[in-house]
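Trainee: Structure for this input, please:
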Amino acid sequence: MNPPQHYARGTLTDDWLAVIDRYLIHQRAGGSPETTISTRRQHLQHLARRIECGPWQVTGDLLLEWTGAQTWARETRRGRRSTFRSFYGWAHGRGLITVNPAIDLPRVNASEPTPRPAPDRVYHEALLHAGPRDRLILRLGAEIGMRRGEVAVVHSDDLVEDLVGWSLLVHGKGLKNRTVPLTEGVSIDLRNLPAGWAFPGSVDGHLSPRWVGKIVTQLMPGKWTMHTLRHRFATRAYSVDRDVFTVQTLLGHASPATTRRYVQLDQAQLRRTVVAASA
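Mentor: Okay, the predicted model is just below:
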């Protein structure tokens, strides 16, 4: 056996690029959404630049040591583990390696729910400073609860009129579509756009999800992001009648447990409950 070749840190070599592309072709053939493919490419390219060896020279001990040395947040760690196990599981199944180095990566438990709804002040200030396109992006996140990847691919063909108003066919994660009612203001803005993509760009004719997120982050500086607008929507929607299943449907979640992670409970309601219980 040839001795392991040392790779310079920060280098993305041809052998890594080639095998990452092969793996992602397999993912795409299996119906994985482009958002997932993009995320896994990012995870694997980061690994390739930092692990300092070829893809088939990575051992279980090396991968464990490297991941253990990272200062990732828990949800980041969960995502990387999922990608590495998927990648090396594919390689093992294809006979490219005889031992899967990711098989024993320890399970990472989900973090406790920490919803961070963007405050009204932050949201309304962003609306004031946004142009028409960016204002609509903000509203789709805050008023309709859409993800950045869903906003990026809004198309005029997705507008649906029924007996009570206008709705939007939202193309969600995992190729799961859902139909979400639109507020009157958002439906007017969308219907006034030219036919085609709502947000034209260079990725198959529309903006990329990353660029949509960047637009929102620039309008809401600090810790506030597109995802915190989704938390804002979830929190406000839940407060209407405290029906978690309705909110789950609107957000496109597979489980109400996921929806719970988005909802910040009303502090005044919690206080009233404590006072009532102590009476």
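Trainee: going forward, measure contacts between C-alpha atoms and count neighbours the same way
Mentor: OK.
Trainee: so who does residue 83 touch?
Mentor: Going by C-alpha atoms under 8 Å, 6 or more residues apart in numbering, residue 83 touches 40, 43-44.
Trainee: how about 6 Å then?
Mentor: Residue 83 sits next to residue 40 when contact means C-alpha atoms under 6 Å, 6 or more residues apart in numbering.
Trainee: Could you check how far residue 190 is from residue 216?
Mentor: According to C-alpha to C-alpha, to the nearest Å, residue 190 stands 18 Å off from residue 216.
Trainee: Residue 222 now?
Mentor: 11 Å.
Trainee: can you pull out the helices in the stretch 1-150 of the chain?
Mentor: 14-29, 34-50, 60-68, 74-93, 120-129, 132-143, 148-152 (DSSP state H, counting those that start in this stretch).
Trainee: structure for this one too, so we can compare:
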Amino acid sequence: MTELPASLAPDLGKAVAGWSAWLAEEKRASEHTLAAYRRDLEGFLFFLQSYLGEPPSLAALESLKIKDFRAWLAERERHGLARSSTARALSTLRGFYRWGERQGLFENAAVGQLRNPRQSKSLPKALSEAETREALRGVLELQDEPWLAKRDLAVLLLLYGCGLRVGEALGLKRAEAPTPGQGALKVRGKGSKERMVPLLPLVTEAVADYLSACPYQAGPEEPLFLGKRGGPLSARRVQETMAKLRGLLSLPPEATPHALRHSFATHLLAGGGDLRTIQELLGHASLSTTQRYTAVDAERLLDVYKKAHPRAG
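Mentor: Okay, the predicted model is just below:
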């Protein structure tokens, strides 16, 4: 986890520690989420230290005007940071101020007056069914050791066959490994929310093949997926696997691990799946998030129409 500036005033340093503890213990934020929030706040406090010319304190947080917050936003834009990243950082900052107000430590109405930066609505990137099949076949060719190839196939099948996020797949423990004949898998998603996802025989068989070939014996509470040296498999390694597949198979740039989850949803929708069901399978809190896939599918159908219809050109 990143360290916050050492030159914070003691009262602000104590507040940041309290906020972090609250996120971890009360909100049950994952390590990944907590690290992201801390980076967002760290960026703001580094800016504030330079902007004020002294270590920021709780009094400084209360005294900031809307023009001061806008100076921070302008600084982020000058550094070319993505608007989506700035929107998240602003959300983190608002959350920190809300927590401070509830604790009776500090408050500032100006932060609530800031508008999120305008963002273009990007659609999820999905692979075609043919590209997905190529990726799942090709992954077996990337590793010299058969057990590693079987591991990578099992991971990718959980992403595409069950719609899991990478972190959800890698967060499975050995005791939670799906087994042949098992019909559904309990998944812990964002905010530790649980959901059940159906299991295809292809997925359970791939996991069983991996476990039978894995040279390491792990306890029931240890990670299901292990790295080459026996430690937990990292998301970075899964990303590297997809990068190698892009090179090997000339797949498009959007062929990432997360794209397999998008492909799961898009292909279900194309096959007649309804949005409410897909929302449950993906673990989306809001139906509006899932509705993006209708635009993806409409875009795909329009592309097929343009290529196939004799009058489309």
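Trainee: more neighbours, residue 222 and residue 216 of structure 1?
Mentor: residue 216 (24 against 9; other C-alpha atoms under 10 Å).
Trainee: Give me the aligned partner of the more buried one over in structure 2.
Mentor: When structure 2 is aligned by TM-score structural alignment, residue 216 of structure 1 is paired with residue 238.
Trainee: Report how many residues lie close to residue 194 of structure 2.
Mentor: 12.
Trainee: Could you do residue 126 of structure 2 as well?
Mentor: Count around residue 126 of structure 2 with other C-alpha under 10 Å applied: 25.
Trainee: That one -> structure 1?
Mentor: Using TM-score structural alignment, residue 126 of structure 2 pairs with residue 117 in structure 1.
Trainee: now that match: how far from residue 54 of structure 1?
Mentor: 42 Å.
Trainee: what do you get for residue 215 of structure 1?
Mentor: From residue 215 of structure 1 to residue 54 of structure 1 the distance is 36 Å (C-alpha to C-alpha).
Trainee: likewise residue 127 of structure 1?
Mentor: From residue 127 of structure 1 to residue 54 of structure 1 the distance is 48 Å (C-alpha to C-alpha).
Trainee: And for residue 60 of structure 1?
Mentor: Remark: distance between residue 60 of structure 1 and residue 54 of structure 1 (C-alpha to C-alpha) = 14 Å.
Trainee: and the helices of the stretch 1-150 of structure 1 as JSON lines, adding distance to residue 252 of structure 1?
Mentor: JSON lines is the format used below for those (distance: least, C-alpha to C-alpha, whole Å):
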{"stretch": "helix 14-29", "distance to residue 252 of structure 1": "22"}
{"stretch": "helix 34-50", "distance to residue 252 of structure 1": "15"}
{"stretch": "helix 60-68", "distance to residue 252 of structure 1": "31"}
{"stretch": "helix 74-93", "distance to residue 252 of structure 1": "19"}
{"stretch": "helix 120-129", "distance to residue 252 of structure 1": "23"}
{"stretch": "helix 132-143", "distance to residue 252 of structure 1": "13"}
{"stretch": "helix 148-152", "distance to residue 252 of structure 1": "11"}
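Trainee: helix, strand or coil for residue 196 of structure 2?
Mentor: strand (DSSP: H, G, I helix; E, B strand; the rest coil).
Trainee: how about it, what's its match in structure 1?
Mentor: Using TM-score structural alignment, residue 196 of structure 2 sits opposite residue 179 in structure 1.
Trainee: Assign a three-state SS to the nearest residue to its match once chain neighbours are set aside, would you?
Mentor: Nearest residue to residue 179 of structure 1 in three dimensions, chain neighbours excluded: residue 169, at 4.4 Å (C-alpha to C-alpha, 6 or more residues apart in numbering). Of the three states, residue 169 of structure 1 takes strand according to three-state DSSP.
Trainee: What's the match for residue 169 of structure 1 in structure 2?
Mentor: By TM-score structural alignment, residue 169 of structure 1 lines up with residue 186.
Trainee: is it true that its match touches residue 198?
Mentor: No. In this structure residue 186 of structure 2 lies outside contact range of residue 198 using C-alpha atoms under 6 Å: 9.1 Å.
Trainee: How far away from the center of its chain is stretch 109-126 of structure 1?
Mentor: 15 Å (C-alpha atoms, centre = their mean, to the nearest Å).
Trainee: er, stretch 193-209 of structure 2 I mean
Mentor: In this view, stretch 193-209 of structure 2 has its centroid 20 Å away from the chain centroid, taken as C-alpha atoms, centre = their mean.
Trainee: got the contact list for that stretch?
Mentor: Residues from elsewhere that reach stretch 193-209 of structure 2 (C-alpha under 6 Å, 6+ apart): 154, 157, 178-180, 183-188, 281.
Trainee: Among those residues, name the buried ones.
Mentor: 154, 157, 178-180, 184-185, 187-188, 281 (16 or more other C-alpha atoms under 10 Å).
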